[in-house]
Every structure is written in C-alpha cells, then in structure tokens.
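1. I need the structure of the sequence given here:
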Amino acid sequence: MNNNFINITAENINEEHLCCIIRTKKLHPGVEAKRRWLAERLKEGHVFRKLDAKATVFIEYAPLETAWVPIIGDNYYYIYCLWVLGDFKGKGYAKGLMEYCIADARAKGKSGVCMLGAKKQKAWLSDQAFAKKIGFEVVDSTVDGYELLALSFDGTIPKFAAAAKEQKIDNKELTIYYDMQCPYVYQTIEKIKQYCETNEIPASLIEVASLAKAKTLPGVFNNWGVFYNGHFETVNLLDVAALKRIMNRK
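-> Prediction:
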C-alpha cells in the first residue's frame, strides 16, 4: 500500500495532476481551468490532498466560510470531493483521507466537518454511507432529497442557504449555473453553448465567479445546476441528448 500523500500548494500546483479521471500529456482546457480556480482557492485555506501516484485517490475540502457552496455555518470544513477509484478501492485510502480531514479540523479548532449527500446515493456524490459509518448525520435536507451531512464536534450544525432549498428561479429559459471546480465543466459548457447558438435556443449560461454568488445559488450544488421553465432539473453534466430530453418535457 502506497502511503505517500501530498497536498497541492502554490509551489507544486503547476506540476501535479488535478483531475479524478482526465489524464493526458497535453494541456487539457478543463484541467487548466481547474488549476486556475484552485490556485485562487488555496489562498483561502482550500485543501487538495492526493496520493502521490497516477491514481484517483484524493480529498478536497475548504473552510465553510470560503467554500463555494450555498451552505451557511460557522467554523466548519466542507468536503467538496472524496474519491478513490479503480484498483485503489478497498485498501483504506478513503478512510485515511477522511481521518486526515477530521484531524485537520480538530487541530484547527473547527466545530465540525460537513458534506453534501442525498437520500438516494448519487453517482457524482462521495459515498454517504461511508460518511455515516464514521458518524456524519443528516442536519438539513431539501424537498427533492438532497441532504446536508455533518460531523459536529460541539453540537453546532450548518444548514443550506434559503435559496438553495427553494431550487427555483424567475427565468423561464434554459439556465445553467457553473464554475470551474470540476475539470469536465469547461468542455461541457462549450458544447451546450455551441448547440444553443446553432439551434437559436435562448439560454443563460451563468458562471459563478465569486464566493458571494456561490453562497446564494438557487440549487444545492456549487459547480453545475440546470434549470428550465424556472424549475431545477439536474446537477448532472449534460450531453445534447440529455438537454433535448429536458427541453421536450411538457
């Protein structure tokens, strides 16, 4: 078992691999967009810890006050991502990364650690069953089944921002909120933009480019949220076929 882990820093960010799946020797626009986004977040206490190997083994978290998520609370860490894939599963890496985050939170006097979950596990969410085994509990939820999980050290709890729980907007046209935390967002938004322009589909593609904007998002997820006819549709990245299905609904 490889126990060599490294944290991304201002000194090594330009050399280290940053994506869960994308691997290429050439510069990938999505990965480079992520790199630029992360470089700014490191200044705010953001932590990206990864196995020092060609692997998908990492955790990404930040102080809740500066985490780009529509979640409100004091003195917490927010876990964006915790992933262990492929041959590295079942070797204790996820537990080790979570223990690192929790220990870091305790060492810095935090009130706890929180993360996004759902009543039914979503493919793009970190394993909530694993988190609950460690002691995370549901402290807030939305009407469509998303949950805020928290491991509280002192009895205080965070909560979803009011707008995130409503998951509605006034704009009736296709609306997508996005940021560059996920390396797949760049290529997806470019494809959607091109399709909408070619087919003259009115669309509002709104980049979340500030912490203030992220904290007031009308949906629970920070880097991708699709709305149509004023209603929340999905946090899944769309291909053209999926977009057509959404827009053809009565």
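
2. rest of the way, CA atoms for contacts and neighbours
-> Fine.

3. contacting residues around the one helix or strand residue 78 maps to?
-> Taking DSSP states H and E as the definition, residue 78 sits inside strand 76-84. Outside strand 76-84, the residues within contact range by Cα atoms under 8 Å, 6 or more residues apart in numbering are 20, 56-65, 67, 93-94, 97-98, 105, 110-116, 125-126, 158.

4. mind giving me the ChimeraX command for buried ones among those residues?
-> Buried subset of the contacts of strand 76-84, written as a ChimeraX selection, criterion 16 or more other Cα atoms under 10 Å:
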select :20,56,57,58,59,60,61,62,63,64,65,67,93,94,97,98,105,110,111,112,113,114,115,116,126,158
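
5. out of the contacts of strand 76-84, which are inside strands?
-> Among the contacts of strand 76-84, the ones falling in strands (DSSP state E) are 57-63, 112-116.

6. another sequence for comparison is provided below:
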Amino acid sequence: MNDSGEIITLNKENIDAEHICCAISDKKCTEGYLKKKEWLKQQVSKGYVFKKFNVKHKVFIEYCPSDIAWLPITAPNYMVINCFWVAGQYAGKGYGKRLLENCMKDSIDKDGIVVLTSNKKKSYISDKKFFIRQGFEVCDTAPPYFELLVYKNNPNAISPTFNQSAKENVCSNKNGLTVYYSNCCPFTEYYTNTVLRELASREGISLEIIKIDNKEQVNDLPSAFSIYSVFYKGKFITHEILNETKFNKVIDGIKNGVY
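-> The predicted model follows:
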C-alpha cells in the first residue's frame, strides 16, 4: 500500500480487504480487531461511515446519524462523530480537516454535527482544540471531564445533551471494579477479558465486566464514554484502557484512599 491523498470509504465489498487502522500490528489484539470489523459490518449496513486515507497509519474518521450512534446523548437529526484519529506524523498537514469536510458534506441534511471531547487532552478522545478551530462549540458537559461539542447547520436547532445517566456518572455496582466496554475499539476485548481479569485476580479484587452489545444499552450508560469505562465501588475511575502499568496506578490509588 502506498501513502496517498486518496480517501477510502469502507463498505460491504471492501471491508474484509481493507485495514481499519487501529491495532494493525498488535498481535495480542487480533480477536478484538476482527470483532471491530464485525461490528463495523453491522453498523455500515445501518448508515455508519468509516473513511480513511490510503496510508499505513491511523488517519481516519467514523461517524453516523444520531439515531444509531453509540453515545449516551440526545441529539435528534444530528450527525455524530464516533472516532477521529490522525497519527502524529500526519498532524498539521490538512488530513484531519479533509476528513472532517467529508463528514460535513454528508451532514448537509442534518441540523449539525456532534463530537465527544474532554476539557483537557486525553488519550482515546478527540482533541477539543481542533474542533473549536473548525467552528464547534461546547454544548454540554458530563463528569468528570467529558464535553459535548456541536457544529450547527441550523442555528435554531435544539442543542444536543448528555443523557442523565452519563451526567450522574455513578455505577450501580458498589463492590470492587466494574468495567463497561464495547467492540467499537479493537483494543478493548483483549485488555478487558484477558489482561484485566488476570490483574484483578492477582490483586484479589472483584471484577464485573459488562459488555455493551447494542444501542439501547448505551442510552443508559453511567459514563459518557461508551467504548470503555472503569468504576471502583460505583465511582468513575477512568475511560483509558487499563494495561498493567495503568492498572497498578489504579491499585495504588485505591490503597492510598484516592478512590
């Protein structure tokens, strides 16, 4: 594959042959990579869009109409950006802007576009500063650091909001760790069901894993981030996928009374 300015849109004819950017070389995440592809196949048939540059790195955008979006938000007649990633070596070269322009063109008949960001730059979350520069503005917030940004085609449209469950940000399980995850990301399957299970067992901490399988589950999530969220005794800890290093930091925080 040669690097080029070509943008490829995944569809049922090419999705098996095309890479989906994430976890390309991480052999541990092969199962998650395949499950992400299966998830994409189901969603593309409903109107989900995955566009990427024809390069070997992560330069892509995923978006869909709000009625099929896997975010705990209320945003009728909006387009929702689900994932947006431009690898460092491509940053500042117009790749991100071109991908967003594609989304905007596909959103002409919508009231606008919504994207989940955070008040400070966080891993796995789209960069707020980029979207602010493109004319987006904050329309709602959810604890502890999530922000919902909107770009309106219709200035009179009702602004999108987080659902109440995301605003409450409290998990019903008050014992040990609780993890919510979906196959929207190829990394979650391995790091949840293999790594986290082993680490929690090692520390003797109870672990409840809740897999998000459908849009209906997403609506009532206790976290604004439907891809992966970790709670301890009902309190939100992080949206970042826990490897051993990050898990150990969480354990340190538990032992020191931070959580």
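
7. rewinding a little: for the strand holding residue 78 of the first structure, the distance to its chain's centre please.
-> Computed by Cα atoms, centre = their mean, to the nearest Å, the chain-centroid distance of strand 76-84 of the first structure equals 8 Å.

8. how close does the aligned residue in the first structure for residue 37 of the second structure sit to residue 51 of the first structure?
-> Mapped onto the first structure by TM-score structural alignment, residue 37 of the second structure lines up with residue 35. Residue 35 of the first structure sits 17 Å away from residue 51 of the first structure, going by Cα to Cα, to the nearest Å.

9. what residue of the first structure matches up with residue 214 of the second structure?
-> Using TM-score structural alignment, the equivalent of residue 214 of the second structure in the first structure is residue 210.

10. tally of neighbours for the closest residue in space to that match that isn't next to it in sequence?
-> Counting by Cα to Cα, 6 or more residues apart in numbering, the nearest residue to residue 210 of the first structure once its immediate chain neighbours are dropped is residue 68, at 8.0 Å. Number of residues near residue 68 of the first structure (other Cα atoms under 10 Å) recorded here: 27.

11. doesn't residue 217 make contact with residue 68 of the first structure?
-> No. Using Cα atoms under 8 Å, residue 68 of the first structure makes no contact with residue 217, being 9.6 Å away.

12. for the stretch 151-259 of the second structure, which segments are assigned as strands?
-> 161-162, 177-181, 207-211, 228-232, 235-238 (DSSP state E, counting those that start in this stretch).

13. as TSV, the ones you listed with mean neighbour count would be great.
-> As requested, the strands of the stretch 151-259 of the second structure are exported to TSV (neighbours: other Cα atoms under 10 Å):
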stretch	mean neighbour count
strand 161-162	22
strand 177-181	22
strand 207-211	16
strand 228-232	24
strand 235-238	19
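
14. and those as a markdown table, adding distance to residue 139 of the second structure?
-> Output for these, formatted as a markdown table (distance: least, Cα to Cα, whole Å):
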| stretch | distance to residue 139 of the second structure |
| --- | --- |
| strand 161-162 | 7 |
| strand 177-181 | 25 |
| strand 207-211 | 29 |
| strand 228-232 | 22 |
| strand 235-238 | 22 |
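
15. against the first structure, where does stretch 162-169 of the second structure fall?
-> Aligned using TM-score structural alignment, stretch 162-169 of the second structure spans residues 160-167 in the first structure.

16. same question for stretch 59-70 of the second structure.
-> Under TM-score structural alignment, the match for stretch 59-70 of the second structure is residues 57-68.

17. who's in contact with that stretch?
-> 20, 44-51, 71-85, 88, 93-94, 97-98, 101, 210-211, 214-215, 222.

18. any of these buried? List them.
-> Neighbour-count burial (16+ other Cα under 10 Å) applied to these gives 20, 46-51, 71-73, 75-84, 93-94, 97-98, 101, 214-215, 222.

19. please tell me how far the residue nearest the centre of the first structure sits from residue 222 of the first structure.
-> Centroid check for the first structure by Cα atoms, centre = their mean gives residue 80 as the closest residue, at 4.5 Å. Separation of residue 80 of the first structure from residue 222 of the first structure (Cα to Cα): 9 Å.

20. same question, residue 215 of the first structure
-> Taking Cα to Cα as the measure, residue 215 of the first structure falls 9 Å from residue 222 of the first structure.

21. what touches both of these two?
-> Applying Cα under 8 Å, 6+ apart, one finds that residue 215 of the first structure and residue 222 are jointly contacted by 68-70.

22. can I get the residues you listed in TSV with distance to residue 231 of the first structure?
-> Shown next, in TSV, are those (distance: Cα to Cα, whole Å):
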residue	distance to residue 231 of the first structure
68	22
69	19
70	17
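
23. and the helices in the second structure, which stretches?
-> Per DSSP state H, the second structure carries helices over the ranges 30-44, 95-106, 128-133, 164-168, 188-190, 197-203, 215-219, 244-255.

24. now the last one and strand 228-232, what's the angle there?
-> Relative orientation of helix 244-255 of the second structure with respect to strand 228-232: 30 degrees, computed using axes from the mean of the first three to the mean of the last three Cα atoms, to 10 degrees.
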